[in-house]
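Trainee: For reference, the sequence and a predicted model appear below.
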Amino acid sequence: MKVLFIGDIVGSVGRDAVKQVLPALKAKYNPDIIIANGENAAAGRGITRTIANDFYDWGIHGITMGNHTWDNKNIFEWMDDEPRIVRPANFHHSAPGKGLAIISANGKKLAIINIQGRTYLPPIDCPFTTADRLIEEARKATPHILVDFHAEVTSEKIAMGWHLDGKASVVVGTHTHVQTNDDTILPGGTAFITDVGMVGSKEGVLGMQKDAVLHRFLTGMPSRFVVDEGKWHFHAVVADLDSKSGRANKLEKIRLTEESWLLMQ
């Protein structure tokens, strides 16, 4: 079983990149199930139902979220009716939506779980015990389990990888938008990477216009972050999972730039 996971999609630049690149990735890797992080898909802040439907039309089967889940307020009107999107499961129990979904496609089943870290992020329930609880629930449906750990610091993400080794098939870090070079299969058979990276402008700062970010760093004053419209880069991973046990056999990084993509066409 092959799973393609696409890093944080940022704004229209990121969406356009996914639309361009995804057909070729499907042809090359033949993934059974495609998951993407969509919490920055709408102008860098949250997601809309229209954008989610575009993702499905392009072949994405499930969407994970993060700390920007609620930034588009109309999500409260439809989140409870959307079975293919997961938001951090350790949000307050009254939050709309869910943190675990079973995605079925091409005769395969994959459980996707979304968890948010606590370091340098708002107070939230324990991500480690929440992950344990949901993995136990997911195993009733399938041994193939992917956890998107949306967290700020590398130490917390790496700790989660070790904590879930042998419990989840894949643990991917999201949120920091920089692809790390530590992709590995842990001893218990879990594929892990600290951060998958992002899909969006490579000419800004984490997908945002650099001038506003520099202003904040240089002056300490607030500034409005706007999605950068420069040339894109595309980060993702492909995991090859054992069809019976759910253990990972291989994890491969994908790293493309708009320039390299155009040369390949």
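Mentor: Now that the structure is in, tell me what you want to look at. Numbering: from 1, shown residues only.
Trainee: switch to C-alpha atoms for all contacts and neighbour counts from now on
Mentor: OK.
Trainee: what's the neighbour count on Val18?
Mentor: A count of nearby residues for Val18, using other C-alpha atoms under 10 Å, gives 23.
Trainee: Please confirm that it is located within a strand.
Mentor: No - read with DSSP: H, G, I helix; E, B strand; the rest coil, Val18 is helix and lies in no strand.
Trainee: That one reaches Met198, doesn't it?
Mentor: No - counting by C-alpha atoms under 8 Å, Val18 does not reach Met198; the two are 10.8 Å apart.
Trainee: shared neighbours of these two, anything?
Mentor: Common neighbours of Val18 and Met198, counting by C-alpha atoms under 8 Å, 6 or more residues apart in numbering, are Phe234.
Trainee: where do the helices sit along the stretch 1-150 of the chain?
Mentor: With DSSP state H, counting those that start in this stretch as the definition, the stretch 1-150 of the chain shows helices at residue ranges 11-29, 49-58, 75-78, 127-138.
Trainee: The first one to helix 49-58, inter-axis angle?
Mentor: Here helix 11-29 points in a direction 20 degrees away from that of helix 49-58 (axes from the mean of the first three to the mean of the last three C-alpha atoms, to 10 degrees).
Trainee: cool, and the last one?
Mentor: Per the same axes, to 10 degrees, the angle that helix 127-138 makes with helix 49-58 is 50 degrees.
Trainee: List the contacts of helix 127-138.
Mentor: 89-90, 100, 102, 111, 113, 115-118, 145, 160, 163-164, 167-168.
Trainee: Among these, which one lies nearest to Asn181?
Mentor: Of all the contacts of helix 127-138, Asn181 sits closest to Met160, with 17.0 Å by C-alpha to C-alpha.
Trainee: still on that earlier bit, of the contacts of helix 127-138, keep whichever come out buried.
Mentor: Buried subset of the contacts of helix 127-138 (neighbour count, 16 or more other C-alpha atoms under 10 Å): 89-90, 100, 102, 111, 113, 115-118, 145, 160, 164, 167-168.
Trainee: The structure to be compared is supplied as follows:
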Amino acid sequence: MRILFLGDIVGRPGRGIVFERLRQVRRDCDCDLVVANGENASGGIGVTAKAARQLLDAGIDVLTGGNHSFRHKDVAAFLETEERMLRPANYPPGAPGRGWQVYRPKDKPPYAVINLLGRVFMQAVDCPFRAADAILAELPADVRVRLVDFHAEATSEKKALAYYLDGRVSAVLGTHTHVQTADAQLLPRGTALLSDCGMTGPADSALGMDPEEVIARYLTGLPARFTVSRAAPRFEGALLDVDAATGKVVTIAAWRHPENGRRQTEESP
């Protein structure tokens, strides 16, 4: 089973490259499944229900979230009704939506996607380690392919969770920092790890934002609203081959495509 996991989709450039190229990428990579973090897809912060629906229609099988999952008010109702869109499972009880889901496609093996949020340098949420234990205790035994999107700031927390879950999930894939790491690996008990999958959005940017605006913020210390860069977008993520019978990852690699693309000419929202 070949799985493509896309790092955080950022703004109109990130959405645009998904709309224009994802279906061809799926064919070129012979992907069985595409999972993407979409929590920065609308204006670079949060995702609207409309944008989430468009991304799912464009060929993403499951859309995950993070610390900006509830930034746009209209997304709460969408989270309640759309099983293909997740938010972190370790939000306290009462948060709209679901943090994990089992999927049983007719033509593919069953799989589960789990969305968790880190706590180091992040907002106050429930423990992601204990949340993962509780979720794994509920998973049906026949669901061997298990993907974890760990949306977290600190590499140490991401690696610690991966080792904690080693042998119990197929992969722990980090999101949130928008910088693709070079540590794709298989851990001792077979779980795959990439500390951060990077960003699907404008490559020539400061984490997706206009660099000049970010520089001005650092130089002055004054609050400022950043806008999404109009630089050429690219996909970044992880490409995995998984033995569906055992849930073990055979290979994992950081993935990027293309190195360059056409420059965005329209204003980013």
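Mentor: Received the coordinates, thanks. Not measured: the values here are computed from a predicted model.
Trainee: Let me see the TM-score of these two.
Mentor: Once superposed, the chains reach a TM-score of 0.94 (TM-score structural alignment, normalised by the length of structure 1), with 262 aligned residues with a C-alpha RMSD of 1.7 Å.
Trainee: quick revisit: Ala236 of structure 1: which of the helices of the stretch 1-150 of structure 1 is closest?
Mentor: Closest to Ala236 of structure 1 of these, according to C-alpha to C-alpha: helix 11-29, at 10.1 Å.
Trainee: Which elements pack onto the closest one?
Mentor: Judged by 3 or more C-alpha pairs under 8 Å, 6 or more residues apart in numbering; DSSP states H and E, helix 11-29 of structure 1 is in contact with strand 198-201, strand 232-241.
Trainee: now the next helix or strand after the last one and helix 11-29, what's the angle there?
Mentor: Remark: after strand 232-241 of structure 1, the chain's next helix or strand is strand 248-257, criterion DSSP states H and E. Between the axes of strand 248-257 of structure 1 and helix 11-29, defined by the same axes, to 10 degrees, the angle is 130 degrees.
Trainee: how big's the offset between strand 248-257 of structure 1 and structure 2?
Mentor: On superposition with structure 2, the mean distance recorded for strand 248-257 of structure 1 (mean C-alpha distance after the TM-score superposition for structure 1) is 1.5 Å.
Trainee: Next secondary structure element downstream of that strand?
Mentor: Using DSSP H and E, the next helix or strand after strand 248-257 of structure 1 towards the C-terminus is helix 258-264.
Trainee: which helices and strands does that following helix pack with?
Mentor: Going by 3+ C-alpha pairs under 8 Å, 6+ apart, helix 258-264 of structure 1 lies up against no helix or strand.
Trainee: could the helices of the stretch 1-150 of structure 1 go into a markdown table alongside distance to Asn106 of structure 1?
Mentor: Formatted as a markdown table, those follow (distance: least, C-alpha to C-alpha, whole Å):
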| stretch | distance to Asn106 of structure 1 |
| --- | --- |
| helix 11-29 | 13 |
| helix 49-58 | 14 |
| helix 75-78 | 26 |
| helix 127-138 | 19 |
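Trainee: Out of these, which is closest to Leu241 of structure 1?
Mentor: helix 11-29 (13.2 Å).
Trainee: Pull the distance from the closest one to the chain's centre.
Mentor: Mean C-alpha position of helix 11-29 of structure 1 versus that of the full chain (C-alpha atoms, centre = their mean, to the nearest Å) differs by 15 Å.
Trainee: now the angle between strand 232-241 and it, please.
Mentor: 40 degrees.
Trainee: quick one, what contacts Ala152 of structure 2?
Mentor: Applying C-alpha under 8 Å, 6+ apart, the residues near Ala152 of structure 2 are 117-120, 122, 158, 174-177.
Trainee: quick one: it from His68 of structure 2, how far?
Mentor: 12 Å (C-alpha to C-alpha, to the nearest Å).
Trainee: now do Ala112 of structure 2
Mentor: The gap separating Ala112 of structure 2 from His68 of structure 2 is 22 Å, by C-alpha to C-alpha.
Trainee: Likewise for Phe5 of structure 2?
Mentor: From Phe5 of structure 2 over to His68 of structure 2 the distance is 19 Å, taken as C-alpha to C-alpha.
Trainee: between the two, who's got more neighbours?
Mentor: Shown here are Phe5 of structure 2 and His68; by other C-alpha under 10 Å, Phe5 has more neighbours (24 against 15).
Trainee: wait, what's in contact with the more buried one?
Mentor: 34-36, 197, 237-239 are the contacts of Phe5 of structure 2 under C-alpha under 8 Å, 6+ apart.
Trainee: Need the nearest residue in space to Thr246 of structure 2, chain neighbours excluded.
Mentor: Spatially, and ignoring its direct neighbours in sequence, Thr246 of structure 2 is nearest to Arg144 (5.9 Å; C-alpha to C-alpha, 6 or more residues apart in numbering).
Trainee: Touching, the one you found and Val249? I think so.
Mentor: No - here Arg144 of structure 2 lies out of contact with Val249, judged by C-alpha under 8 Å, at a distance of 10.8 Å.
Trainee: which residues do these two both contact?
Mentor: Shared contacts of Arg144 of structure 2 and Val249 (C-alpha under 8 Å, 6+ apart): Ser170.
Trainee: May I have the distance across stretch 57-77 of structure 2, first residue to last?
Mentor: From its first residue to its last, stretch 57-77 of structure 2 covers 18 Å (C-alpha to C-alpha).
Trainee: quick one: the strands in the stretch 51-200 of structure 2?
Mentor: 62-64, 100-103, 111-117, 145-151, 171-175, 185-186, 192-194, 199-202 (DSSP state E, counting those that start in this stretch).
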